[in-house]
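Visitor: sequence and predicted model, in that order:
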Amino acid sequence: MEIEPLAVPAGADAVAVLPRLARALAGGAPVAPYLAGSPAPVLPRHSAAGLPDDLAVVVGTSGSTGTPKLAMLGGDALRASAHATHARLGGPGQWLLTLPAGHVAGVQVLLRSLDADTEPVATDTSGGFTPAAFTAGVRRLSPGHRHYTSVVPTQLVRLLDDPAATAALASLDGVLVGGAATPPLLRRRAESAGVRVVTTYGMSETAGGCVYDGRALSGVRVRVDADGRVELGGDTLAGGYLGRPDLTFAAFAVDTDGSRWYRTDDAGRVDDDGVLHVDGRLDDVVVTGGMKVAPRVVEEAALEHVPGVSEAVVVGTADPEWGQAVSLLVVPTAGARPLSVVEVREHLRGHVPDHALPRRVTAAGAVPLRGPGKPDRAAVAALFGVG
């Protein structure tokens, strides 16, 4: 089976690939989407015997643990994902594309459009993502449909800082926010502006978001193992990694009843109401003085309790005394006064355990990102100059 690299143009021209995606879903040759202008994905050697029978799309993972892998998504999994998304949101609709369609979140906007039989609208990203381009895109949506979009938290912050873009957001019937954790303060800010926020959790291996607002979509299963690792199963699961049966074996488990599960790299818990709470990546945990600190706890507290902070990322940096030091990167709001480490610690004291109080603080104009809106924690650590 030949897999065809598919260059997806940025901006409004992205919709031109819809016919090719439709053919792949219908059983034509599968495609490997990538952003036009960037190198085509290198497809590893593979055997046709190792491919899913209904393979439609091969999409790269975010590469957070090393070299990006290529997840094999079948037509059935992609259709199940689109159907379940529309069912959760209240019905099929027209989508606004704001994300690069070389990543699973962007590809899914196009695939959901095929599922809904609607023409998506793509924002003009020739000058990068801007609130003005987003607002113009919303104005191009057709009347008579439900209207949806999918953004990452960084985009949501920018849109809420712009009154016209905020009004455009609030006019939509659903705004999926994923790719990275959505801080509770950001969600409350959006909801107070009338935005219908739906937080999503998932990855390339699950055909994108498969848990909305902590609850699994129809056909999706969630469990947490004895070590606190989140595992996902069900209808939207990938068939494995192209040309890497070893990695497939390590990441995908099969129960005695034949059901398959993807072992994520995330720690989490399911509460008594069946809601999944993701605490962050297992390998992002900072161990300082023998105590474990989940970065998300400190990040959310910084956004809530440290004045003048619009975004926050916590990493562990090498420290001769503590092993790792809790290190906080902040993006200040416009006009905010710089705060010392002592001041930041005092604002956070009582809101996080004492051992989780940052020992290093720095500021930047933006959070370094990788993939569709995920913080690049290695790049953040490098900003502290201590690894």
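Guide: That came through fine.

Visitor: switch to C-alpha atoms for all contacts and neighbour counts from now on
Guide: Noted.

Visitor: just the element for residue 327, please.
Guide: strand 323-332 (DSSP states H and E).

Visitor: the helix or strand where residue 155 lies: which residues count as buried?
Guide: Assessed by DSSP H and E, residue 155 sits inside helix 153-160. Judged by neighbour count using 16 or more other CA atoms under 10 Å, the buried positions of helix 153-160 are 153, 154, 155, 156, 157, 159, 160.

Visitor: the fifth one against residue 187, yeah?
Guide: No: because the distance of 9.8 Å does not satisfy CA atoms under 8 Å, residue 157 is recorded as not touching residue 187.

Visitor: where do the helices of the chain begin and end?
Guide: All helices of the chain, identified by DSSP state H, fall at 18-25, 75-89, 104-116, 131-139, 153-160, 163-170, 184-192, 245-251, 295-305, 341-348, 377-383.

Visitor: among these, show me which one is buried the most.
Guide: Highest mean neighbour count of those: helix 104-116, a mean of 23 (counted as mean count of other CA atoms under 10 Å).

Visitor: show me what that helix is packed against.
Guide: helix 18-25, helix 75-89, strand 93-97, strand 146-151, strand 208-212 (3 or more CA pairs under 8 Å, 6 or more residues apart in numbering; DSSP states H and E).

Visitor: returning to what we had before: what is the orientation angle of the helix holding residue 155 with helix 163-170?
Guide: Between helix 153-160 and helix 163-170, the angle comes out at 120 degrees (axes from the mean of the first three to the mean of the last three CA atoms, to 10 degrees).

Visitor: helix 153-160 packs against which elements?
Guide: Going by 3+ CA pairs under 8 Å, 6+ apart, helix 153-160 lies up against helix 163-170.

Visitor: packing partners for the helix it packs on?
Guide: Helix 163-170 packs on helix 131-139, helix 153-160, going by 3+ CA pairs under 8 Å, 6+ apart.

Visitor: here comes the other one, which I'd like you to weigh against the first:
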Amino acid sequence: MREDRIRSALDRCYDAVIAPNLWADALQDLARAFDAAAMMFYPYQRNLAAADPRDPNKSFTKVPISHEYQELIDEYEKNRWYLNHYRAERGLPLMVSGQSVVLEHELATDDERRTSRHYNDLYLRFGFPGYAMINVPMLDQSWCIPMLRATEQAHFNPEEARYISRFAPQFRRLINLSEKLEIEKGCAVVMGLGSLRTPAALIDWRGKVLSLNVAAEDLLGPDLALVRGVFAATDPASHQGLQAMIRNALREDRTSVGHMYPSSLVARREGRPILAEILPLSGTYLDLFDRAHLLLLFTDLNRFRAPREERLRTTFGLTASEARLAAKIGAGTELRTAADELGITYETARVQLRIVFHKTDTHRQGELIALLSRLAR
């Protein structure tokens, strides 16, 4: 009977792969089937030297999690309970060594729990003293599945651990299936953009390219290349800016677009630069297991004429001198070079550019160029 309940709940998890809004209900059912109160998917690093045992690229609130776990995990992340956490510090080496299921009593003695701040002020406070975690090692990103038991339930025991370990392959299949489905969705977007002659690439949680369309492949050459699966610009400053943009986007919550550096320029030896822009995957294309993470869009500025000064003046209320500078920047000219060409000092150009940023509601040259390139189409 218990196994039937577990398999029925697992079927609901497979439904959630297709419809991610079902994950909370499905995992709550699965937790009850295992005679637990709550469960979630939790990424871990296999690097035992990491000071912070959690994956810094992922918010815990963006992974599959059951309803009963949510309030505790919000507190866990908000007040940094993951730091110096005995369950992570002692459980991680056991999982890295290959142990299938780790239990609370393998992580702390009864005497230690009586004085443990984590145990008393977090888990007992929320009414979840019992704990077990299922190890799900993967090729790229390893996962564990913590399960909590409530105060009125007994702790997990070794016999239950052996029984639970039988279901680890099911969790691995769930993660693999979710990754494949979401990658296919992301690839479809990339290919669709290619049909519109928009160069695009799908980026994973490590910053590596999962897929790119033909339009993006056409931009590869002496100025922009793929090196071991990562975009690399030949110009050092462009490469630094491109990598910083991607790293920052990977660190941020994908729904917090306002905190990202959304654009970067790749300088060319000849011609106008390539504009790179980040588009975070969300909604329908959000991969809860985080393999497909970002869309990287490129604009070949050589394909578009430079913005006209008169249009910039009327559209954004720029003065003649501000419009002349904005047109230079929009064409991909460096600020110092633009100042020389306009016969003004670099400091004057900087002041004018700040005013242009304010009037166009942009904050960086890449953002301004992205805006003006669309205006020029």
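Guide: Alright, I've got the coordinates. These numbers were taken from a predicted model, which means no experiment stands behind them.

Visitor: need the TM-score from the superposition.
Guide: The TM-score (TM-score structural alignment, normalised by the length of the second structure) is 0.26; 174 aligned residues with a CA RMSD of 7.1 Å.

Visitor: would you list the helices of the first structure in JSON lines and tack on distance to residue 199 of the first structure?
Guide: Below are the helices of the first structure laid out as JSON lines (distance: least, CA to CA, whole Å):
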{"stretch": "helix 18-25", "distance to residue 199 of the first structure": "26"}
{"stretch": "helix 75-89", "distance to residue 199 of the first structure": "12"}
{"stretch": "helix 104-116", "distance to residue 199 of the first structure": "13"}
{"stretch": "helix 131-139", "distance to residue 199 of the first structure": "19"}
{"stretch": "helix 153-160", "distance to residue 199 of the first structure": "10"}
{"stretch": "helix 163-170", "distance to residue 199 of the first structure": "15"}
{"stretch": "helix 184-192", "distance to residue 199 of the first structure": "9"}
{"stretch": "helix 245-251", "distance to residue 199 of the first structure": "24"}
{"stretch": "helix 295-305", "distance to residue 199 of the first structure": "15"}
{"stretch": "helix 341-348", "distance to residue 199 of the first structure": "26"}
{"stretch": "helix 377-383", "distance to residue 199 of the first structure": "21"}
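
Visitor: out of those helices, flag the one nearest residue 59 of the first structure.
Guide: helix 104-116 (6.4 Å; CA to CA).

Visitor: what packs against the top helix by length along the second structure?
Guide: When the second structure is parsed with DSSP H, its longest helix is helix 168-195. Applying 3+ CA pairs under 8 Å, 6+ apart, one finds that helix 168-195 of the second structure contacts helix 2-18, strand 130-136, strand 200-204, strand 209-212, helix 214-217, strand 292-300.

Visitor: my guess is residue 260 of the first structure contacts residue 233, does it?
Guide: Yes: contact criterion CA under 8 Å: residue 260 of the first structure and residue 233 qualify, at 5.9 Å.

Visitor: those two: which has the busier surroundings?
Guide: Looking at residue 260 of the first structure and residue 233 with other CA atoms under 10 Å, you find the greater number of neighbours at residue 233, namely 23 against 19.

Visitor: one step back: could you dump the helices and strands packed on helix 104-116 of the first structure to TSV with distance to residue 348 of the first structure?
Guide: Compiled in TSV, these are given as follows (distance: least, CA to CA, whole Å):
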stretch	distance to residue 348 of the first structure
helix 18-25	49
helix 75-89	37
strand 93-97	38
strand 146-151	29
strand 208-212	30
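
Visitor: which strand or helix spans residue 265 of the second structure?
Guide: With DSSP H and E as the criterion, the answer for residue 265 of the second structure is strand 263-266.

Visitor: what's the neighbour count on residue 331 of the first structure?
Guide: 18.

Visitor: what about residue 26 of the second structure, which SS state?
Guide: helix (DSSP: H, G, I helix; E, B strand; the rest coil).

Visitor: so it touches residue 12, yeah?
Guide: Yes: counting by CA under 8 Å, residue 26 of the second structure touches residue 12, with 5.3 Å between them.

Visitor: which of the two has more residues huddled nearby?
Guide: Legend: neighbour count by other CA under 10 Å for residue 26 of the second structure and residue 12, higher for residue 26 (24 against 18).

Visitor: contacting residues for the more buried one?
Guide: 9, 10, 12, 13, 16, 66 (CA atoms under 8 Å, 6 or more residues apart in numbering).

Visitor: go again using 6 Å as the cut-off
Guide: Shown in contact with residue 26 of the second structure (CA atoms under 6 Å, 6 or more residues apart in numbering): 12, 13.

Visitor: over to the one 4 residues further on?
Guide: Applying CA under 6 Å, 6+ apart, one finds that residue 30 of the second structure lies in contact with residue 9.

Visitor: one more time with 7 Å
Guide: Applying CA atoms under 7 Å, 6 or more residues apart in numbering to residue 30 of the second structure gives the contacts 6, 9, 10.

Visitor: what does residue 8 of the second structure give?
Guide: Per CA under 7 Å, 6+ apart, neighbours of residue 8 of the second structure: none.

Visitor: dump the helices and strands packed on helix 168-195 of the second structure to JSON lines, plus distance to residue 111 of the second structure.
Guide: Shown next, in JSON lines, are these (distance: least, CA to CA, whole Å):
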{"stretch": "helix 2-18", "distance to residue 111 of the second structure": "33"}
{"stretch": "strand 130-136", "distance to residue 111 of the second structure": "16"}
{"stretch": "strand 200-204", "distance to residue 111 of the second structure": "44"}
{"stretch": "strand 209-212", "distance to residue 111 of the second structure": "49"}
{"stretch": "helix 214-217", "distance to residue 111 of the second structure": "60"}
{"stretch": "strand 292-300", "distance to residue 111 of the second structure": "43"}
